[in-house]
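Trainee: Okay, sequence plus prediction incoming.
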Amino acid sequence: MRVTKFDIYRIFVVILLFCSVTDGFGQGQITRPSKSNSHNKPPKRTQTQQSDNQNQHYLDSIANLPREEEYINNLLVRWSPDVTNEQKTAITTIVNNLIDIEGGTFIMGSDKHDHYWEYAGKRYYIDEPTHSERVNSFKLSKYELTQKIWETIMGNNPSRYWGDDFPVTNVSWNDCQSFINKIQQLSDIEFRLPTEVEWEYVARKNLPKYSEYLPYIRKTEWVSYNTDKMPHSVGTKECNSFGVYDIIGNVSEWTSDHASLDYNHPRTLKNYIARGNAYNSWSPEYMRYDFNAYDKKDSLGFRVAL
């Protein structure tokens, strides 16, 4: 068989092609992505994360803007740039309704066995025993918070009985904290709920003897016998000796304190204390309730302290 130059050339080309293939794959070499490259890629953000980041960026930008400052009722108010004129008016009303409560010492509690809890098979008279308490001076709103102010700040009205000057009701302890936080965002004022000791200190101020109590109720309290079982506009009865209205009657009021079995036990219960009788109750005047942070009642509202 005769081999031509052309055949030799074809054989040479085949050998070259075979060598190039074995150099790429014959050594078992596999191309893999770099380990560092795969870990350095940023995670893909979800739409919710992007929205949260945008909201936080907006809040941060607002916080860094200069605030308009002014004094109202001797209190420095620093207005947020996004506060509305209606919200300014509502917050100004709250501030102007704050009164100074001078601190002092008083006897807190009762030994009348008029209010108790059953807990773990045992009865605890929750407003006993009587004991001495010292209260520092503080500021307290002379009115229960009204529906008009709540609606202006929060954009809703959860109350059952509507009236601009009626106390707002059906608000939980958590709702009160949301309201207080919103006020702080808008005005830089750090309101709070009064403590239970502060509340009772104000409520017991210069109360008459029991024999003279009924005429006092008629002048100062909205309770079951004179209300038609509904709340009334705040400040329409006489104030007490501190100048505070409706501290007893109209609606019961949230305090900032956790509950306790009685005054001999620490405040370690999960629930929070609300105090005072309301338009649908009568006696005793210093009713002491405990509710969880989500509870809402038609007869339960609040006032702010500072």
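Mentor: The structure has been received and is ready for your questions.
Trainee: Only C-alpha atoms from now on, for both contacts and neighbour counts.
Mentor: OK.
Trainee: what's the distance between stretch 150-161 and the middle of its chain?
Mentor: Taking Cα atoms, centre = their mean, to the nearest Å, one finds the center of stretch 150-161 at 15 Å from the center of the full chain.
Trainee: where does residue 273 sit relative to residue 170, distance-wise?
Mentor: 15 Å (Cα to Cα, to the nearest Å).
Trainee: Which one of the two is surrounded by more residues?
Mentor: With neighbours defined as other Cα atoms under 10 Å, residue 273 and residue 170 compare such that residue 273 has more, 24 against 17.
Trainee: For the more buried one, pull up the helix or strand it's in.
Mentor: Residue 273 is part of strand 272-275 when elements are defined by DSSP states H and E.
Trainee: which strands and helices sit next to the helix or strand just after that strand?
Mentor: Downstream of strand 272-275, the next assigned helix or strand under DSSP H and E is strand 288-291. When contacts are defined as 3 or more Cα pairs under 8 Å, 6 or more residues apart in numbering; DSSP states H and E, strand 288-291 sits against strand 272-275.
Trainee: Name the residues that touch the strand it packs on?
Mentor: Strand 272-275 is contacted from outside by 173, 196, 199, 252-259, 286-293, using Cα atoms under 8 Å, 6 or more residues apart in numbering.
Trainee: give me that answer again for 10 Å
Mentor: Residues outside strand 272-275 that contact it (Cα atoms under 10 Å, 6 or more residues apart in numbering): 173, 195-196, 199-200, 203, 247-248, 251-260, 267, 285-295, 300-302.
Trainee: Quick check: the gap between the most centrally placed residue in the chain and residue 186.
Mentor: The centroid of the chain falls nearest to residue 177 when counting by Cα atoms, centre = their mean (1.3 Å). Between residue 177 and residue 186 the computed distance is 14 Å (Cα to Cα).
Trainee: counting contacts, what elements does the lengthiest strand in the chain pack onto?
Mentor: When the chain is parsed with DSSP state E, its longest strand is strand 252-258. Under the contact criterion of 3 or more Cα pairs under 10 Å, 6 or more residues apart in numbering; DSSP states H and E, strand 252-258 touches helix 173-187, helix 196-203, strand 272-275, strand 288-291, strand 300-301.
Trainee: Please compare the first structure with the one that follows:
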Amino acid sequence: MYHTETINNHTFRLRYLPGGIFEMGSDETRKSLGNESPIHKVELSSFYIGEYLVTQALWKAVMGADHNPSRFIGDNRPVEQVSWIDIVEGNQDNDGQPAFLHKLNEWTQTSRPEGYAYRLPTEAEWEYAARGSEPYEYAGSDQLKEVGWFSENSHSETKAVGLKRPNGFQLFDMSGNVEEWCVDKYSDTFYQECYERSTVKNPNCQKEDARYRLARGGSWGDYLRFCRVSFRDYRPPTDRDGILSFRLVLASA
């Protein structure tokens, strides 16, 4: 089941995921950077998630045709060089642009399901979607070249979305191409706290003393280990980079 929107003649689609319980994280210390453990059970409510990354075409449809911050230009490539602030809170310096999500939710007031709103995925929603109910190391395969663009095949640039094979949920580019911002703040202790709670429902780390935001999935410039479904990167919310983009979630507000 999908939800489809059209804004300024640009159409995009989100896949419905029924939610459920899954095991989040990894204990493969040889491959991880030590912040993916312990494995813990997570229960998620249902949500919709973009089958593709937010493209430059969608970004321009929402923000205006003259506002494209990307380094690698192409309507079907993911928008990049967008910070967490640009997406969620709005840019109060330089051009004073409002937040992408604020404008998107304004555009779709009458077309969204009642009580639903667009936002970034939580880290748990992102990993659940990337795993696709499959036991793979990457999103849709144990062979990253089948499903993702990374340092060995990207030619040091982003690629148009949807060129590689999707995962089990029919979602594209969840390993490689660009990293994807999540709602959560990063905390070294959050996974352990979740583990101690047995099964945690809809986790979303928002600790006041946490300075960084999560980014998941790896990018065109990364090695294999950084594109695994359990890999966790974290960055200042003001970071703008040619490897940073995002994917939309539509969920109950």
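Mentor: Structure's in. What do you need? Note that the coordinates shown come from a computational prediction; the quantities given were computed from them, not determined experimentally.
Trainee: Which one of the helices and strands packed on strand 252-258 of structure 1 lies nearest to residue 115 of structure 1?
Mentor: The closest of these to residue 115 of structure 1 is strand 288-291. By Cα to Cα, the value is 7.6 Å.
Trainee: Mean distance between the closest one and structure 2 after superposition?
Mentor: With mean Cα distance after the TM-score superposition for structure 1, strand 288-291 of structure 1 departs from structure 2 by a mean of 1.2 Å once superposed.
Trainee: tell me the secondary structure for the counterpart of residue 169 of structure 1 in structure 2?
Mentor: Superposed on structure 2 with TM-score structural alignment, residue 169 of structure 1 falls opposite residue 80. Judged by DSSP: H, G, I helix; E, B strand; the rest coil, the three-state class of residue 80 of structure 2 is coil.
Trainee: thought residue 80 of structure 2 was touching residue 86?
Mentor: No. The pair residue 80 of structure 2 / residue 86 is not scored as a contact, 11.0 Å apart, by Cα atoms under 10 Å.
Trainee: and for those two, which residues touch both?
Mentor: Jointly contacting residue 80 of structure 2 and residue 86 under the rule Cα under 10 Å, 6+ apart are residue 240.
Trainee: Skip the chain neighbours and tell me the closest residue to the equivalent of residue 103 of structure 2 over in structure 1.
Mentor: With TM-score structural alignment as the criterion, residue 103 of structure 2 lines up with residue 182 in structure 1. The shortest distance from residue 182 of structure 1 to any non-neighbouring residue, by Cα to Cα, 6 or more residues apart in numbering, is to residue 153 (7.5 Å).
Trainee: neighbours of the one you found, just the number please.
Mentor: The number of residues packed near residue 153 of structure 1 is 21, by other Cα under 10 Å.
Trainee: what residue of structure 2 matches up with it?
Mentor: Here residue 153 of structure 1 is matched to residue 62 in structure 2, going by TM-score structural alignment.
Trainee: Tell me the counterpart of residue 177 of structure 2 in structure 1.
Mentor: Residue correspondence to structure 1 (TM-score structural alignment): residue 177 of structure 2 is matched to residue 250.
Trainee: can you pull the contacts of its match?
Mentor: 144, 166-167, 220-224, 227, 229-235, 237, 276-281, 299-301.
Trainee: Likewise for residue 151 of structure 1?
Mentor: Contacts of residue 151 of structure 1 by Cα under 10 Å, 6+ apart are 87, 90, 157, 158, 164, 168.
Trainee: host element of it?
Mentor: helix 147-154.
Trainee: Mean distance between that helix and structure 2 after superposition?
Mentor: By mean Cα distance after the TM-score superposition for structure 1, the fitted helix 147-154 of structure 1 averages 1.3 Å away from its aligned residues in structure 2.
Trainee: Please work out the angle formed by the directions of that helix and helix 173-187.
Mentor: For helix 147-154 of structure 1 against helix 173-187, the angle by axes from the mean of the first three to the mean of the last three Cα atoms, to 10 degrees is 70 degrees.
Trainee: returning to what we had before: neighbour-wise, which of residue 80 and residue 86 of structure 2 wins?
Mentor: The neighbour count for residue 80 of structure 2 versus residue 86, taken as other Cα under 10 Å, is higher for residue 80 (27 against 21).
Trainee: check contacts around that one.
Mentor: So residue 80 of structure 2 contacts 54-56, 59, 68-73, 158, 178-180, 240-246 (Cα under 10 Å, 6+ apart).
Trainee: ditto for residue 124 of structure 2
Mentor: Counting by Cα under 10 Å, 6+ apart, residue 124 of structure 2 makes contact with 22-25, 42-44, 130, 182-184, 201-204.
Trainee: Could you do residue 112 of structure 1 as well?
Mentor: Residue 112 of structure 1 sits in contact with 125, 127, 128, 129, 130, 284, where contact means Cα under 10 Å, 6+ apart.
Trainee: Make a ChimeraX selection of the buried ones in those residues.
Mentor: Entered in ChimeraX, the line below selects the buried ones among these, by 16 or more other Cα atoms under 10 Å:
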select :125,127,128,129
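Trainee: now the contacts of residue 112 of structure 1 as CSV including distance to residue 61 of structure 1 and secondary structure?
Mentor: Shown next, in CSV, are the contacts of residue 112 of structure 1 (distance: Cα to Cα, whole Å; DSSP: H, G, I helix; E, B strand; the rest coil):
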residue, distance to residue 61 of structure 1, secondary structure
125, 52, coil
127, 49, coil
128, 51, coil
129, 52, coil
130, 52, coil
284, 51, coil
